[in-house]
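Asks: Below are the sequence and a predicted model for it; my questions follow.
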Amino acid sequence: MHNRPNRCYILTGASRGLGLGIARAIAAQGDHLIALARQETPELAQLGAALPGYRFVAVDLANIDQVSEIAEELLGSLAAMDWQGIYLINNAGVVEPIGPAGSYGDAEMARCLTVNLTAAIQFSNAFLRHLRDRACDKRILQISSGAGRNAYTGWSAYCASKAGLDMYSRCVGLEQDGLPHPVRIASLAPGIIDTGMQASIRATPEGDFPLLEQFRQYHANGELADPNSRGRAIVQLLHTDHIGHGAVLNIRDFI
């Protein structure tokens, strides 16, 4: 065990769904895991109890001030430690509000953009700032969506937030390319996965989401990926050269 690489992962949305699958893949490697979510689920707590380098941080990603405070404290303290590799995975996301633009309220829209985009940028910016001069392996992976690259009726806020995440990653990639100690960054569409988000989509009124039946068929036909196997595939991809200077990726190209 003493020869294991000293690596740390910071993972948002770690308590359930794909985030929990990614957390399990990290735990299987025996690496340090900083898990962020609003609440620590029993499944995540059980995983952490068996992982010496585990820490849970409660955070509401819709609260900009709270995210800023936690990102500064967390990345500041981690940057002072000696890592062979440090990795930020911005996985947390919400799909609501679902419905035609003009039908949802400003508060719903703001929460979607804040959780999916603003919080991810806040954590990424803190990561870039605090680790700028560190020579270790440094990578940021944004969990995006095909909805950031394709327009879907009823998903205007969600699509806009994920498109913003893709473009942020592309810009940061350009900025980091050629620096003495660059941070690798990429934005990844993880495919359709059997998570609570998919269940929420299937419960949407048909009038708000014309593609509802298509998403119900994904579930009925067994086309949704298992969160644990997809989490393993994502962690494996994170350590390849495909995570470079702002690439916008789709997991289907690698599995």
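Replies: Structure received.
Asks: From here on, just use CA atoms for contacts and neighbour counts.
Replies: Will do.
Asks: Now tell me what touches the longest helix seen in the chain from outside.
Replies: When the chain is parsed with DSSP state H, its longest helix is helix 156-176. Residues from elsewhere that reach helix 156-176 (CA atoms under 8 Å, 6 or more residues apart in numbering): 94-97, 100-101, 109, 112-113, 116-117, 120-121, 142, 144-145, 147-152, 182-187, 244-248.
Asks: Can you flag the buried ones in the residues you listed?
Replies: Buried members of the contacts of helix 156-176, counted by 16 or more other CA atoms under 10 Å: 94-97, 109, 112-113, 116-117, 120-121, 142, 144-145, 147-148, 182-187, 244-248.
Asks: for comparison:
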Amino acid sequence: MKYAVITGTSKGLGASIAKLLMEASYHVIGLARSQNDELKQLSTHGSYQHYQTDLSDLKATEATFNQIIHSLQDKELESLVLVQNAAVVTPIEQVGKQNNDQIIDHVHINLASPMIVTNIWLDAWRNTTFPLILVNVTSGAANRSVYGWNAYGSTKAALDRYTKTVALEQEELETENKVFLFDPSIMDTDMQGEIRSADKSQFIDVEKFKAYKTENNLRDTSKVAKVLVDRLLNPTLVKNGEYLSVKDII
């Protein structure tokens, strides 16, 4: 059986990835703070199981993933994909005016959680008879400094370096596991709405992001998800350590 574990499936890109994989007969396990009833009710060859999880709580995240791994170890697995999609952009604010609790939650969700999950995941499936595929969703903000996005750009940059280092280690260990980055670029999501609601004093490029919406330049999440899912459904095309950007495909 083919399984995929995806974080951030309550809406947006995570929900779109889950839907497409379910249509391709994957059994999807989704994690998010809120339930996605639409995915549960979909009539496909795959299925959907939800774990209500707050990824800012690292102990709870670890416990949930250990529970998921335990449940999967009883299955006859032929393919196993992990997509770490969940992320937050808050706080959108210049340094010196931020809420420290928001900074901590941000780092936990965007960086510490993926690192802990990857560590648990690779240890648990050390003796699998098939290569694992792990995807970390990144952002172009990892490669440039954006006023007000000091936390977001920093955690995404760190996630990029971490992902490429894990890929290097897997290569040296000759595991045949594949770990790579996916950059979805700008999409029509709730996160974009949150960005547009920022004050210019917090986010200097806010007018540019408002224009993305009014000029219909935001991609639909289903189209973005298809780029990633098409790659996942053809494992021979997946390259360990690659940076897959939607802008290079559509």
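Replies: Structure received. Predicted model, so just to flag it, every value in this text is computed and none were measured.
Asks: Which of the contacts of helix 156-176 of structure 1 fall in strands?
Replies: 142, 184-187, 245-248 (DSSP state E).
Asks: could you dump the residues you listed to a markdown table with distance to D31 of structure 1?
Replies: Output for these, formatted as a markdown table (distance: CA to CA, whole Å):
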| residue | distance to D31 of structure 1 |
| --- | --- |
| Q142 | 20 |
| R184 | 19 |
| I185 | 20 |
| A186 | 21 |
| S187 | 22 |
| H245 | 25 |
| G246 | 25 |
| A247 | 25 |
| V248 | 26 |
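Asks: any chance you could map the helices in structure 1?
Replies: Here structure 1 has its helices, by DSSP H, at 17-29, 42-49, 64-79, 106-113, 119-130, 156-176, 196-202, 212-220, 227-238.
Asks: Would you mind giving the residues in structure 2 matched to the fifth one?
Replies: By that I understand helix 119-130 of structure 1. Mapped onto structure 2 using TM-score structural alignment, helix 119-130 of structure 1 spans residues 113-124.
Asks: mean shift of that stretch relative to structure 1?
Replies: Superposed on structure 1, stretch 113-124 of structure 2 shows a mean distance to its aligned partners of 1.2 Å (mean CA distance after the TM-score superposition for structure 1).
Asks: which residue is nearest the middle of structure 2?
Replies: N85 (1.2 Å; CA atoms, centre = their mean).
Asks: which ones are touching it?
Replies: Residues near N85 of structure 2 by CA under 8 Å, 6+ apart: 6-8, 13-14, 136-137.
Asks: Mind doing that once more with 6 Å?
Replies: N85 of structure 2 makes contact with 7-8, 137, according to CA atoms under 6 Å, 6 or more residues apart in numbering.
Asks: try T138 of structure 2
Replies: Residues in contact with T138 of structure 2 (CA under 6 Å, 6+ apart) are 156, 182-183.
Asks: so what corresponds to R219 of structure 2 in structure 1?
Replies: Checking TM-score structural alignment: R219 of structure 2 goes with A225.
Asks: Touching, that match and I193? I think so.
Replies: Yes. Taking contacts as CA atoms under 6 Å, A225 of structure 1 lies within contact range of I193: 4.4 Å.
Asks: Take the helices of structure 1 and write them to JSON lines, including distance to A58 of structure 1.
Replies: Conversion of the helices of structure 1 to JSON lines gives the following (distance: least, CA to CA, whole Å):
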{"stretch": "helix 17-29", "distance to A58 of structure 1": "14"}
{"stretch": "helix 42-49", "distance to A58 of structure 1": "12"}
{"stretch": "helix 64-79", "distance to A58 of structure 1": "9"}
{"stretch": "helix 106-113", "distance to A58 of structure 1": "17"}
{"stretch": "helix 119-130", "distance to A58 of structure 1": "14"}
{"stretch": "helix 156-176", "distance to A58 of structure 1": "23"}
{"stretch": "helix 196-202", "distance to A58 of structure 1": "20"}
{"stretch": "helix 212-220", "distance to A58 of structure 1": "31"}
{"stretch": "helix 227-238", "distance to A58 of structure 1": "21"}
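Asks: Of those helices, which is nearest C136 of structure 1?
Replies: Between C136 of structure 1 and the helices of structure 1, the shortest gap by CA to CA is with helix 64-79, which sits at 10.5 Å.
Asks: how far apart are that closest one and its match in structure 2?
Replies: Mean for helix 64-79 of structure 1 is 1.5 Å (mean CA distance after the TM-score superposition for structure 1).
Asks: just checking, what packs against that helix?
Replies: helix 119-130 (3 or more CA pairs under 6 Å, 6 or more residues apart in numbering; DSSP states H and E).
Asks: If I take the helix it packs on and helix 64-79, what angle do their directions form?
Replies: Angle, helix 119-130 of structure 1 to helix 64-79, by axes from the mean of the first three to the mean of the last three CA atoms, to 10 degrees: 30 degrees.
Asks: Run through who's touching helix 119-130 of structure 1.
Replies: 61, 71, 75-76, 79, 90.
Asks: Please state the offset of it from the chain centre?
Replies: Put simply, helix 119-130 of structure 1 sits 13 Å off its chain's centre (CA atoms, centre = their mean, to the nearest Å).
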